[in-house]
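Peer 1: here is a sequence together with a model predicted from it:
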Amino acid sequence: MAYLFNAYPLGAPLMQVTPMIWFITIAVTILFFVYEFFAHVRKPHEPSIGESARWSAFYIGLALLFGVGIGMVSGWKFGGEYFAGYLTEKALSIDNLFVFLIVMAGFAVPKKYQQKVLMIGIIIALILRGGFIAIGAALIENFSWVFYIFGALLLVLAYKQAFGSHESNPADGKFMTLVRRVLPVTNEYHEDKLTVMQGGKRFVTPMLLTIIAIGFVDLIFAVDSIPAIYGLTNEAYIVFTANAFALMGLRQLFFLIGGLLERLVYLAQGLAVILGFIGVKLVFHALHVNELSFINGGEPLLWVPEVPIWLSLLFIAATIVVATVASLLKTRGDAKKNARGLVHGEPVITADAHDRVEDPEADEKATSTADISK
């Protein structure tokens, strides 16, 4: 029965991850985030491009070295699964950053306090994903049919990614409207405090509301990310470490590519393709290890192909590259069209990340929004 839950042929070796390795991995992950808080976040400031670039490069390099280590110690099959999972989770995390940007603009978080919001949001994301990883591992170990559910969920999420919109601001959603009704909220920030006393009564600040909104967003994204990576590997250790490394350095990456986020106009479509691909892969695997009595009499459909990990890794990497290059080419082309229109005194309608109309009034509104987010 081992192959039913590990997507490998019967008798194939599994990763040997002892409780001690788990303990060390989790402890080191916690230490990294504790260091991040005391070294960079505790004192409010806006990180420079140089600081963000150095730390982003450090965390990405560390993640790549860890993947090489897995490949050398446990075999390159597992190394390939880690790299495929890391790329997928990193791409989903960048999409997560885009929503963080919208939330913080909606709550007008001052630039120097955005680090704290991001740090808390990333920690919440890691905790939520850790819980989903444990639940997913338990489901896979006991119910092989869960692959059908994961596959169907990813196909639905892929559709929403492709045809949904980032226009809706979680800061103004129904959930936050309910929170505002329940909690007494001040109208202004009090530095980076979460609550303040006014007139003998305790009030929450917009900073706490922002963190609640980001925590809610994290919960939604955890539903995306965990089934996606379980479509690439059934090793809980790889799932956890790929998620942890994808979240490490995300704060610095936010400040490094903040201006680039809005130029990634095809990121959602690229993620939709990746999620759809993994969804189909999961459905194929579910058929390959089928135990449902109403499908083929409860017998596995062994003729259904299993997608090899090298193909998954190649497909995910290629999709990310194509989506990024296509996005940059499109936004550059739109900028040139807009410049030509301004030279000839003609309004130009272009489609960017938000399908806005490029005219002086829209530019003024965009500038105002940017100033608020700062």
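Peer 2: Structure's in. What do you need?
Peer 1: use CA for all of it now, contacts and neighbours both
Peer 2: Noted.
Peer 1: where along the stretch 51-200 of the chain do the helices fall?
Peer 2: With DSSP state H, counting those that start in this stretch as the criterion, the stretch 51-200 of the chain has helices at 76-106, 114-142, 146-163, 174-182.
Peer 1: quick one: contacts for Ala244?
Peer 2: With contact set as CA atoms under 8 Å, 6 or more residues apart in numbering, Ala244 has these partners: Thr29, Leu126.
Peer 1: returning to that earlier point: hey, which of the helices of the stretch 51-200 of the chain is tucked in deepest?
Peer 2: helix 76-106 (a mean of 22; mean count of other CA atoms under 10 Å).
Peer 1: put this next to the first one:
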Amino acid sequence: MDVHLYTWAITGAVLVAVLALDVFWIGRNVHEPSMKEAGTLVAVVVAAAVVFGLGVWATAGGRYAGEFFAGWLTEYSLSVDNLFIFLIIMGKLGVPRPLQQYALTVGIILALVFRAVFIAVGAAAISKFSWVFFIFGAFLVYTAGKLVLDYRSHGSEEDEPVADNALTRFVNRRFPSTHAFEGRALTVVREGRRHITPMLFVIIALGSTDLLFALDSIPAIYGLTEEPYLVFTANVFALMGLRQLYFLIGGLLQKLIYLSLGLSFILAFIGLKLIFHALHEYHWAGWAPFDGDIPIWLSLSVIVGTLAITTVASLAASSRNAGPE
């Protein structure tokens, strides 16, 4: 896929403009979005992603469009799982509902910056060293196994001190802080001395947590496409709708009880796909299906099918557990 520099420039300019408008709008309208507002914005972002994917199909062909859709769906489903952690962080730090939208927006901007760095590093490594696919694949298989073990041990992410990681503890030790939120302010001056507010802790917690999430998501999407432009745009569309999705399905998240198992299967599949691809690159996979180079239509079918089965099974099980009202 030949992506010209001006295409990257236009994409970056549009992204910056959308983020600037988003931050300006939130700054002027600090509030908790209604279900109608959140649903409308989620629909707009999803529609934009679909239109973009169709544009890729029209300009670059069905193969790259399939890679984009597979990558976007994978990143989006991983982002939904990440919302569990964001809900916990917001709850533990007692973020007022009207301020959560602002905190999520800043966290998403940080996530885009972090992931852009990971994408660039991953692209450089892949272009020079095919054996990197072995490492990416093994890491995803390990992550998938860890998700299953966490699920079986019933140790949910809610038991982890996600809002009290090493970075937040370091900041808390080194700088004086206030106990109450001061609107959207990150720092305030008290008695001639600058103090940091809980909002800064929230943003640090969200940003540093997403940095860990990127360790899973970036290798996963590189297992579906090696095109940095598609990797970047799939992440952008997945993250851009995350804030609205947070308010839209916050309650529904608790019902997706099998989501971790579904994601573990997807990550394991992509991990094995990466390992087979590495074997294919070294001509060691003549015994494997498709000569080790698993086609994108199969990857997309596995991802969509797994997400559909996981969602239906989760909602059915949650309905049975709830019982009659």
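Peer 2: On my side now, so go ahead. Computed from a predicted structure; not experimentally measured.
Peer 1: and the TM-score between them?
Peer 2: Overlay of the two chains. TM-score (TM-score structural alignment, normalised by the length of the second structure): 0.94; 316 aligned residues with a CA RMSD of 1.3 Å.
Peer 1: which residue lines up with His166 of the first structure in the second structure?
Peer 2: Mapped onto the second structure by TM-score structural alignment, His166 of the first structure lines up with Glu157.
Peer 1: now its match: closest residue in space, sequence neighbours ignored.
Peer 2: In space, and not counting its chain neighbours, Glu157 of the second structure is closest to Ile85: 6.9 Å by CA to CA, 6 or more residues apart in numbering.
Peer 1: trace that neighbour over to the first structure, please.
Peer 2: Ile85 of the second structure maps onto Val99 in the first structure, with residues paired by TM-score structural alignment.
Peer 1: any idea how far its match is from Ala335 of the first structure?
Peer 2: 24 Å (CA to CA, to the nearest Å).
Peer 1: repeat for Gly200 of the first structure
Peer 2: In terms of CA to CA, Gly200 of the first structure sits 54 Å off from Ala335 of the first structure.
Peer 1: neighbour-wise, which of the two wins?
Peer 2: Counted by other CA atoms under 10 Å, Gly200 of the first structure and Ala335 do not tie: Ala335 has more neighbours, with 15 against 7.
Peer 1: so what does that one match up with in the second structure?
Peer 2: Under TM-score structural alignment, Ala335 of the first structure pairs with Ala322 in the second structure.
Peer 1: the residue nearest to Asp164 of the second structure when sequence neighbours are not counted: what secondary structure?
Peer 2: Spatial nearest neighbour of Asp164 of the second structure, chain neighbours left out: Ala205 (7.6 Å); criterion: CA to CA, 6+ apart. With DSSP: H, G, I helix; E, B strand; the rest coil as the basis, the three-state label of Ala205 of the second structure is helix.
Peer 1: what do you get for His31 of the second structure?
Peer 2: Secondary structure, three-state DSSP: His31 of the second structure is coil.
Peer 1: got a list of what it touches?
Peer 2: Residues counted as contacts of His31 of the second structure (CA under 8 Å, 6+ apart) are Arg97, Pro98, Leu99, Gln101.
Peer 1: counterpart of it in the first structure?
Peer 2: In the first structure, His31 of the second structure lands on His45 (TM-score structural alignment).
Peer 1: separation between its match and Asp334 of the first structure?
Peer 2: For His45 of the first structure, the distance to Asp334 of the first structure - CA to CA - is 34 Å.
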